[in-house]
Each structure stands twice: as C-alpha cells, then as structure tokens.
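Visitor: based on what follows, work out the 3D shape:
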Amino acid sequence: MKKIVVIPTLNENKNIDILFSNLLKLDIKFDLLFIDDNSKDGTRKKIIELSKKNQNIKFIFRKKKLGVGSAHKVGINFAYKKKYKILITMDADGTHNPKYIPQLIKLNKYNSIVITNRFLSKNSIIDWPISRRLLTKIRYHLINYLLNIRYDTSGAFRCYNLNIVKKKDILAAKDNGYSFFWESIFILHKKKYKIHEIPVDLPYRKIGSSKMKLRDIVSSLYYLSIYFFKNLFFKIK
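Guide: This is a model prediction of the structure:
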C-alpha cells in the first residue's frame, strides 16, 4: 500500500541527515514529506539537497511558525489528497527511532491507528532530566484522568490507516499546537476507532533544543481545562 512519512521541522539542520540515514535502512518503500516552519539554520537547504538526490522526498515550506499541530494537519491533508493509504508521523529531533516503523505498519493492518507509548517500557525516558520526566508524567496522568482515557496521547510518533480513518475525524481536533495530539486521539477514541499502542524507548534530544516553551505548556493546560469542562457538560462526540 502507498505509504508516506510526514515530518514537521523547525531548525533541525543537524538532525536531518541522521534521521534520513536511519530511514534509508528500513526495507520499506515510502515517500517522505517535510513540513518546515521557516527554519533559519539551513534546514530548508538540507531538505532541498536531499530532495534533488531522492525523488521520494517532498517538502512544504511555510512562511512562519504556525504550530506543530498545524503542520500535522497539513501533512494529513496532503496524504489524503494524494491517496496514500498509510500515514506515519514523527519528530525530526532524533527522539523517534525509525526502527519502530515496520512494527507500526504491521499492526496498522488490524487497527485504525497505532501510537507509541513511553510508559509501557519502564526505562523509556530514563535519560531525561528529572524536571522533564516529572512534567511529562504529570501531563500523561492529568490528560488520562480528565478525559477518562488510557493512552499516551501527547506523542507524535504514529501510524494512521487512511483506509479506515476518515479525514474529517482526525481534523476535528481544533488545536494547532501541542494539544492537537491528545485532542485527536480523544476524538478518535470517542468515535470508536480501534487504537493500539506499542512500547518505545524515547531518548532525550541529543542535538539542538526543544521547541516547547513555557507559554506552550501554559497554553496546553488552559486548553485542556476548557476542553474538560466542555466535555463534562456537553459531551464531545
């Protein structure tokens, strides 16, 4: 089946070559779509260079930072428009190991969406700074408690079966930032799509710096609070 890997980028020049090299090691045929939010570190130049050597590499360059959730929506729209059947999304920062992609695709045959879970493996985030580990675990338990779900919903490393999942159901998630990830899983869960999780090791970023800022965390908590009360009183469907 026709497959595509979608990778949003923002100043990931030093990670692109490593990631692409690891993707090439996979014995799987797929296209690769980079969605860049106006990187200033040479990321775009690197992507263009790779695309000239590899016909399966495509890219969309945006004029400014519009949010990681927004980038995923662009990739999802592209995948449906071009009639891909399998869509894999992942980060470019080196934390998402392409070695899990074959497993994601294999399990995707029997599920609507397969997502990765950092909490099914005891030592998955063992090398993270204590503060980031604590924040991630609090977010994980808070989302699951407030929305009454059990998934690791905030990760971007996923595989969608586009033969099953309707575009309007994925894009029903309104947030254009980090909350897109848990919001989209919550909606797909409510619509009874079959969601499967696999355990992954998620090493801390080695090159570059995280794009998540304090304002993103505050904004996500606010959005989650509003969403919780909206679901509590109006029952989101």
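
Visitor: only C-alpha atoms for contact and neighbour calcs from this point on.
Guide: Noted.

Visitor: number of residues surrounding residue 38?
Guide: Close neighbours of residue 38, defined as other Cα atoms under 10 Å, add up to 18.

Visitor: that one touches residue 66, doesn't it?
Guide: No - in this structure, residue 38 sits apart from residue 66 without contact. The criterion is Cα atoms under 8 Å, and the distance is 9.5 Å.

Visitor: give me the nearest residue to the residue nearest the centre of the chain, chain neighbours excluded.
Guide: Central residue check for the chain by Cα atoms, centre = their mean: the C-alpha nearest the mean position is that of residue 156, 1.8 Å away. In space, not counting the residues next to it along the chain, residue 156 is nearest to residue 90; the distance is 5.4 Å by Cα to Cα, 6 or more residues apart in numbering.

Visitor: and this one, please, so the two structures can be compared:
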Amino acid sequence: MVVPTYNEAANLELIVGRLRSAQPGVDILVVDDNSPDGTGDIADRLAAADPQVKVVHRTAKQGLGAAYLHGFAVALEHGYDVIGEMDADGSHQPEQLHRLMAALADADLVIGSRYVPGGAVVNWPKGRELLSRGGNLYVRLLLGMGIKDATAGFRLFRRPTLEKIDLPSVKSSGYVFQTDLAYRTIMAGLHVVEVPIEFIERERGDSKMSGQVASESLKKITMWGLHERRKRLRGVLDQRRRRG
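Guide: Next comes the predicted model:
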C-alpha cells in the first residue's frame, strides 16, 4: 500500500499499526513530501523496526498525484503485482481493506466507494458531503463514466492496469489525479469495481481539503474533461472520414 504523507505526525504510527494488524501480509510504502512536522522521521523509525515498511523521502510538497506516481514507480520497480492507495489520516479503515482485496479477483481496479449502496461518510459536515457528491455527479456527466466515487482514494490496482494506463503521461497532481486514473482505466477497456466502505473524517491533524482546493479541482476536471471530449470527437470524425 502506498501511503502519501504531509504533516501526518499525529496519525502515521497509528494507521501503519492498524494496517499491519489488519493485513500482516501487506507491505507499506510511505511517501513523505518533506513534512515539517517530523512525519518523515516517524516513518524512518517505523521502517527501521519493521522490514515490511519502507519510506520514500521527497524534497518538497508537489501534490497528491505526484506522490502517488512516485510510489507506484517504486512499487512497480520492486515487482509488486498488486499496488494500493490509502490516506494516512485514518479516513480509510485498514480493517476494510479485505473488501477491496476480495473484489480484485474479478477486477483490474477496485475502488473503496463512499457512494455505492452500503457505503457511508461519517462526521463530515453536510455541506462537504454535498460538495463531494455533486463533484462526483459532475464527473460522471462530463466524462460519461458510471463510477459513483471517482474521487475516492482507497484503491487497489493490478500491476498490468498501471502498466497499461501510461503513468508517465499523467500530469494531474492534486485531487484530480484520482479521477484521471479511474477514467484512464475505463478508456483502456479495463474492469473497475466499486465496493462499499465507511469513510471516517480524520480525528487528528488538519484536512488538506478546503473549499478552495475543491473549487480548483472542479476547474481542472472541467478543463481536462472538455479536452478529453474534444479528443474523442476528433477520433469519431476521423473514423467517419476514413469510412467515407
């Protein structure tokens, strides 16, 4: 599991402990973006005590997507066949990871979803949940894909999936990254499965999501989504011209 961190000193040790307890066979890669609160030092201490915990130190905060791409590259290089994502703040419960693992038997990408039947969001203000649900509805309408929670960050990828969706060409660095990878997976003709999870708002530390971040993400999704639609339209028109 790739776990990106920035100022998660209050949460990292707890979430790593929970994950190791819930799934002892799962290795953990912490990708820290030079957290000023000492998160990287905590990660190093955990790695020194446990060979199944590794750490990548990045030199600056460059966005969630950039951290995940770095972690994916390291995991692929080391030969892992299944590579996952989860937050460090406890919002994704390691005790529910088995649901994603079971679903991977029939999927190329499994998403732990808040918005399929059985999924839930706990301790979020109603306004924030409405913003999230509305953003996901907008994504479905704009990109024409049926995923209910395209912005979710609790995921498992098969190795061939990451190899097929051309990770080096991914430019999205913030929260748009999750939508980008889900869309690429579908456009590659691969199978995406959503399983219900209970998403719990963090109890310690500060959320990285704000109204400004959400607004900026929607703007980027709009620009990117319109670009993708134009590209698809050009492809359809080119096909018609060749047939004509």
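
Visitor: about what we covered before: dump the residue contacts of the equivalent of the residue nearest to the centre of the first structure over in the second structure.
Guide: Residue correspondence to the second structure (TM-score structural alignment): residue 156 of the first structure is matched to residue 153. Applying Cα atoms under 8 Å, 6 or more residues apart in numbering, one finds that residue 153 of the second structure lies in contact with 85, 86, 87, 111, 112, 178.

Visitor: by neighbour count, which of those wins?
Guide: Taking other Cα under 10 Å as the neighbour criterion, residue 111 ranks highest of those with 30 neighbours.

Visitor: against the first structure, where does whichever strand or helix holds it fall?
Guide: Using DSSP states H and E, the element containing residue 111 of the second structure is strand 109-113. Strand 109-113 of the second structure lines up with residues 113-117 of the first structure when matched by TM-score structural alignment.

Visitor: the strand holding residue 111 of the second structure vs the first structure, average distance?
Guide: In the superposition with the first structure, the aligned residues lie an average of 0.8 Å away from strand 109-113 of the second structure, counting by mean Cα distance after the TM-score superposition for the first structure.

Visitor: packing partners for that strand?
Guide: Using 3 or more Cα pairs under 8 Å, 6 or more residues apart in numbering; DSSP states H and E as the contact criterion, the elements in contact with strand 109-113 of the second structure are helix 97-103, strand 155-158, strand 192-196.

Visitor: the ones you listed into a markdown table, with extra columns for distance to residue 27 of the second structure?
Guide: Formatted as a markdown table, the entries for those read as follows, by distance: least, Cα to Cα, whole Å:
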| stretch | distance to residue 27 of the second structure |
| --- | --- |
| helix 97-103 | 13 |
| strand 155-158 | 13 |
| strand 192-196 | 22 |
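
Visitor: could those go into CSV alongside distance to residue 227 of the second structure and mean neighbour count?
Guide: Compiled in CSV, these are given as follows (distance: least, Cα to Cα, whole Å; neighbours: other Cα atoms under 10 Å):
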stretch, distance to residue 227 of the second structure, mean neighbour count
helix 97-103, 32, 17
strand 155-158, 25, 22
strand 192-196, 23, 20
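
Visitor: of those, which is nearest residue 137 of the second structure?
Guide: Nearest to residue 137 of the second structure, of all these, is strand 192-196, at 15.4 Å by Cα to Cα.

Visitor: quick check: the helix or strand following that closest one aligns to which part of the first structure?
Guide: On the C-terminal side of strand 192-196 of the second structure, the closest following helix or strand by DSSP H and E is strand 198-200. Correspondence between strand 198-200 of the second structure and the first structure is established over residues 201-203, with TM-score structural alignment as the criterion.

Visitor: now do the helix or strand hosting residue 5 of the first structure: distance to the chain's middle.
Guide: Element membership of residue 5 of the first structure, judged by DSSP H and E, is strand 3-9. Taking Cα atoms, centre = their mean, to the nearest Å, one finds strand 3-9 of the first structure lying 9 Å from the centre of the chain it belongs to.

Visitor: now stretch 37-54 of the first structure
Guide: Once both centres are worked out by Cα atoms, centre = their mean, stretch 37-54 of the first structure turns out to sit 20 Å from its chain's centre.
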